[in-house]
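In: how would this look folded up:
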Amino acid sequence: MKVLVLGSGVVGVTSAWYLAQAGHEVVVVDRQPGPALETSFANAGEISPGYSSPWAGPGVPIKAIKWMLMHFGPLVVRPKFDPYMALWLLRMLRNCTSARYARNKARMVPIAEYSRDCLKALRSEVGIAYDERTQGTLQLFRTQSQYDGTAGDIEVLKQFGVPYELLDAAGCTGAEPALANVKGKFVGGLRLPGDETGDCQMFTEKLAALCTDAGVTFRFNTTITSINTSANRIASVSTETEELTADAYVIAFGSYSPFLLRRIGVHIPVYPVKGYSITAPIADKDAAPVSTVMDETYKVAITRLGDRIRAGGTAEISGYDLNLRDARRATLHHSVGDLFPGGGDLSKATFWTGLRPMTPDGPPIIGGGTKYSNLYLNTGHGTLGWTMSCGSGRVLADLVSGKSPDVDASPLNISRYG
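Out: Next up, the predicted model:
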């Protein structure tokens, strides 16, 4: 059948790839001139299934106050008169219990683990290269309390059979030799050897080219103006110049997904949480990370991407604001310079911001379940769009094709919100 995919970020393009592999005629529509030019453009680069955790958890409200008061704090809230922001925040607070955190994490880890397996299979099948590395992720703890607070996460890792290593300071330098230059600034870490890294934009661009070779049509520079319905089905999608029809429609617009859906009476609790990144050329490879280091104190991921260092972080709740703020750049510069001094040339770092499509409970929204039988959602991945992209695309393609996915997708359905 013919499937129209709205959105050409990493989630939209992986959806298109797996739909095409399933034998469907696929058309991808996006307002941008090419793929991966918004949230997928310069994310942190980590593919970390084991760190797939909801932001809403026990103790987070108190921690949030502390984070907002820190000089290089990882959280910023800019209140505004926006009922969607208020409702999203309230829903997130409701999920800040131990029971809901455990439930939500248990929904996130399987799709993330499956996604990494799908990515490995895809890489083996088509030979796609994207500055990838398969040397794990190290969550670095600067304080003993951070180190001691890993028990809950480790229990979930054990539950799903995720390999892990709880390291002391010496073990951390064994995994990341450049950290030997800053001994005394950390007490230990949690390493997930099965995690990977890679340039999300590079991957998406190359996969889009493979999609084209497989018969997928991309309609760039095309703005969607409305979704048109007929009874319990989507009838068409209108652009500024024409009307597009298909048998099935996939919404993969990230943070912008709610705008079009509200107009047809579909309300999803997705709200943008702004993130920032810097990308700097490596100045001294021996002083740079070999993979990804998560600076737990500042919530900054520092990743080696080829001959570059990418540092991404900050959660800024400010609506659809895309202004670049120097204070956020300072946080990223501080984290990189403090842990990997001399590793990257920060004077040449580029600065970027993007909007992460977050759900209040953490897991993405994948599948049907709306009042429209031919409408499918693949959005709400938050900071984990790159991590979950291949698995989400494969699951989505299976659901559209009427097949049972390899992982249970029912906990990710919109119906979980009632």
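
In: C-alpha only now, for contacts and for neighbours.
Out: OK.

In: do a quick rundown of the helices in the stretch 251-400 of the chain.
Out: Here the stretch 251-400 of the chain has its helices, by DSSP state H, counting those that start in this stretch, at 257-262, 326-339, 385-400.

In: A44: which of those is closest?
Out: Proximity to A44 (Cα to Cα) singles out helix 385-400 among the helices of the stretch 251-400 of the chain, at 9.2 Å.

In: the closest one - contacts with which helices or strands?
Out: Here helix 385-400 touches helix 10-21, strand 46-47, helix 98-126, strand 365-367, strand 375-379, going by 3 or more Cα pairs under 8 Å, 6 or more residues apart in numbering; DSSP states H and E.

In: for F259, which of the ones you listed is the nearest?
Out: strand 375-379 (12.7 Å).

In: hmm, who's touching that closest one?
Out: Strand 375-379 is contacted from outside by 11-12, 233-234, 248-255, 257, 357, 364-370, 392-393, 396, 400, using Cα atoms under 8 Å, 6 or more residues apart in numbering.

In: need the strands for the stretch 51-200 of the chain, in chain order.
Out: Assigned by DSSP state E, counting those that start in this stretch, the strands in the stretch 51-200 of the chain fall at 75-77, 137-141, 165-168, 188-192, 196-197.

In: can you tell me which of those strands is most buried?
Out: Among the strands of the stretch 51-200 of the chain, strand 137-141 has the highest mean neighbour count (mean count of other Cα atoms under 10 Å), at a mean of 27.

In: any chance of the strands of the stretch 51-200 of the chain in CSV with distance to F41 as columns?
Out: Below are the strands of the stretch 51-200 of the chain laid out as CSV (distance: least, Cα to Cα, whole Å):
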stretch, distance to F41
strand 75-77, 22
strand 137-141, 21
strand 165-168, 31
strand 188-192, 25
strand 196-197, 15
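
In: what's the closest of those to D30?
Out: Among the strands of the stretch 51-200 of the chain, the nearest to D30 by Cα to Cα is strand 196-197 (26.2 Å).

In: could you also give me the structure for this next sequence, so I can compare it with the first?
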Amino acid sequence: MKIVVAGAGIIGVTTAYELVERGHQVTLLDSRSGAGLETSFANGGQLSASEVAPWAGPEVPWLVLRWLGRADAPFRLKLRADPEQWLWLLRFLTRCRASARAERVLPNLSLALLSRARMDEIAEKFDNDPLEFDEKRAGILQLFHHAASLKAASSGIARMSDAGLEQKVLTARECVELEPALGAAFASGAILGGIYCESDRSGDAHKYASQLADRAQRLGVAFVTGAEVTGFDTQGDQIKGVHTRAWTFDADAVVLAAGVGTPRLAKMAGARIPVYPLKGYSLTLPIDGDVLAPNVSMTDEARKIVVSRLGDRLRVAGTAEVSGYDAEIEMRRARSVLDATIGLLPQMKSAENGVEYWSGLRPMSSDGSPILGQAGRYRNLFLNTGHGSLGWTLASGSASVLADLIDGGMPRINLTPFDIRRFSFI
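Out: Below you'll find the predicted structure:
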């Protein structure tokens, strides 16, 4: 089939690769000049099957009220005269229940574990020409400052273990034995304990997307940059072509995987989807050879940051902001991520003069799981979107099952939890 994939972030690139590997004629479109240049460009770097619970939970409304008015708040809400924002917030708030959060964990975990397996399968294919993306297989350590938070997080370990993911609870001293860079935080009493998932990984999503896009092109994908989708040719219940400003591409199937741009494209095709941008910040610090920088990727639950070592760089990401489509860097919020980094790892203060700040927009569904599969009145229109902060973690699995579905085969996991029809009041 001739298949057009709109969007060349980590989601679109993995989708194009899966489809071309199955023998399809694939065209990959993106308005930017290359792959992985938006949400995938400088994310937190974690491939975190252990952290797939949705953001929506019973504590969120209280935290939003507590942080109201703080420019440096980890979670900030900036209301706009935007009906889509208000509708998304309404849906999000209905999911701020413990039962709703628990409902999404195992489906997300199954997709994360499939992603891990699929990445390993792809790596084997390129064994003689490996993808170099600063991958580290040192696990992910979640750090806790409060006993109640650690107890609540520990309560879900058995359930995830039954589903195939092993984790263990560590004391504060064991956290430092695992990651000596936490010595100063331990000495100050800032760490109560942690949960460690040894099988989790980290890596540079932008490097991976760029290199996989190159491999996909070698297999026959036509990667067209500077191509903004402007509309669709339709006939009956099918899309027959995809318009850009300069060209029209014939299509037997269309996949929308354009991150926060996907709702606009879906609307052009007559479909509305509950995906809205959540703005986040990251920073990248150079690692001097004399600095004791972490090797294990970490999540600080109190400071709301994730930390990943990417070769000779340290990537730290944090904050969430529901504020529309503005990706401009607000220095006070960017600086709050640096302050949190130095609070956890004071030895990194020496590198702050070399810091690089970035902000990006995460395409977040209202229930914390991606939307995968056919959507709308056109039976050959497919969605691969709404991954939020889990795009890197879920990308390869999402692409694999969507390609199975387009091929008419049996996906490797149950896709019902990811079907758009779960949103009954769209």
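
In: TM-score for this pair?
Out: Put the two chains on top of each other and the TM-score (TM-score structural alignment, normalised by the length of the first structure) is 0.97; 418 aligned residues with a Cα RMSD of 1.5 Å.

In: the helices and strands packed on helix 385-400 of the first structure: which one's closest to R133 of the first structure?
Out: strand 46-47 (9.6 Å).

In: among the helices of the stretch 251-400 of the first structure, which comes closest to S145 of the first structure?
Out: Set against S145 of the first structure and scored by Cα to Cα, these come closest in helix 326-339, at 19.2 Å.

In: okay, and the closest one goes to which residues in the second structure?
Out: Mapped onto the second structure using TM-score structural alignment, helix 326-339 of the first structure spans residues 331-344.

In: ok, back up a step: which one of the strands of the stretch 51-200 of the first structure lies nearest to L179 of the first structure?
Out: When the strands of the stretch 51-200 of the first structure are ranked by proximity to L179 of the first structure (Cα to Cα), strand 137-141 comes first, at 10.2 Å.

In: by how many degrees do the closest one and helix 326-339 diverge?
Out: Here strand 137-141 of the first structure runs at an angle of 90 degrees relative to helix 326-339 (axes from the mean of the first three to the mean of the last three Cα atoms, to 10 degrees).

In: onto which residues of the second structure does strand 137-141 of the first structure map?
Out: Aligned by TM-score structural alignment, strand 137-141 of the first structure corresponds to residues 140-144 of the second structure.

In: how far apart are that stretch and its match in the first structure?
Out: Superposing on the first structure places stretch 140-144 of the second structure at an average distance of 0.7 Å from its equivalents, by mean Cα distance after the TM-score superposition for the first structure.

In: roughly how far out does that stretch sit from the chain middle?
Out: How far stretch 140-144 of the second structure lies from its chain's middle: 18 Å, per Cα atoms, centre = their mean, to the nearest Å.

In: list of residues touching that stretch?
Out: Outside stretch 140-144 of the second structure, the residues within contact range by Cα under 8 Å, 6+ apart are 46, 48, 150, 175, 191-201, 296-302.

In: please apply the same query to stretch 243-254 of the first structure.
Out: Stretch 243-254 of the first structure has contacts (Cα under 8 Å, 6+ apart) with 1-9, 11-12, 39, 234-238, 257, 356-357, 374-381, 400.

In: can you do 7 Å?
Out: Residues outside stretch 243-254 of the first structure that contact it (Cα atoms under 7 Å, 6 or more residues apart in numbering) are 1-7, 11-12, 235-238, 257, 357, 374-380.

In: what do you get for stretch 363-374 of the first structure?
Out: With contact meaning Cα under 7 Å, 6+ apart, stretch 363-374 of the first structure is reached by 104, 107-108, 232-234, 247-249, 266, 375-381, 396, 399, 412-415.

In: if we use 6 Å, what do you get?
Out: Residues from elsewhere that reach stretch 363-374 of the first structure, judged by Cα atoms under 6 Å, 6 or more residues apart in numbering: 108, 232-233, 248, 376-381, 396, 412-414.

In: JSON lines for those, including neighbour count?
Out: Output for the contacts of stretch 363-374 of the first structure, formatted as JSON lines (neighbours: other Cα atoms under 10 Å):
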{"residue": "M108", "neighbour count": "25"}
{"residue": "N232", "neighbour count": "12"}
{"residue": "R233", "neighbour count": "17"}
{"residue": "A248", "neighbour count": "20"}
{"residue": "Y376", "neighbour count": "25"}
{"residue": "L377", "neighbour count": "25"}
{"residue": "N378", "neighbour count": "29"}
{"residue": "T379", "neighbour count": "31"}
{"residue": "G380", "neighbour count": "29"}
{"residue": "H381", "neighbour count": "26"}
{"residue": "L396", "neighbour count": "27"}
{"residue": "L412", "neighbour count": "21"}
{"residue": "N413", "neighbour count": "19"}
{"residue": "I414", "neighbour count": "21"}
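
In: okay if I get the residues you listed as CSV plus distance to H71 of the first structure?
Out: Shown next, in CSV, are these (distance: Cα to Cα, whole Å):
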residue, distance to H71 of the first structure
M108, 31
N232, 52
R233, 51
A248, 48
Y376, 42
L377, 38
N378, 36
T379, 33
G380, 30
H381, 28
L396, 42
L412, 37
N413, 39
I414, 38
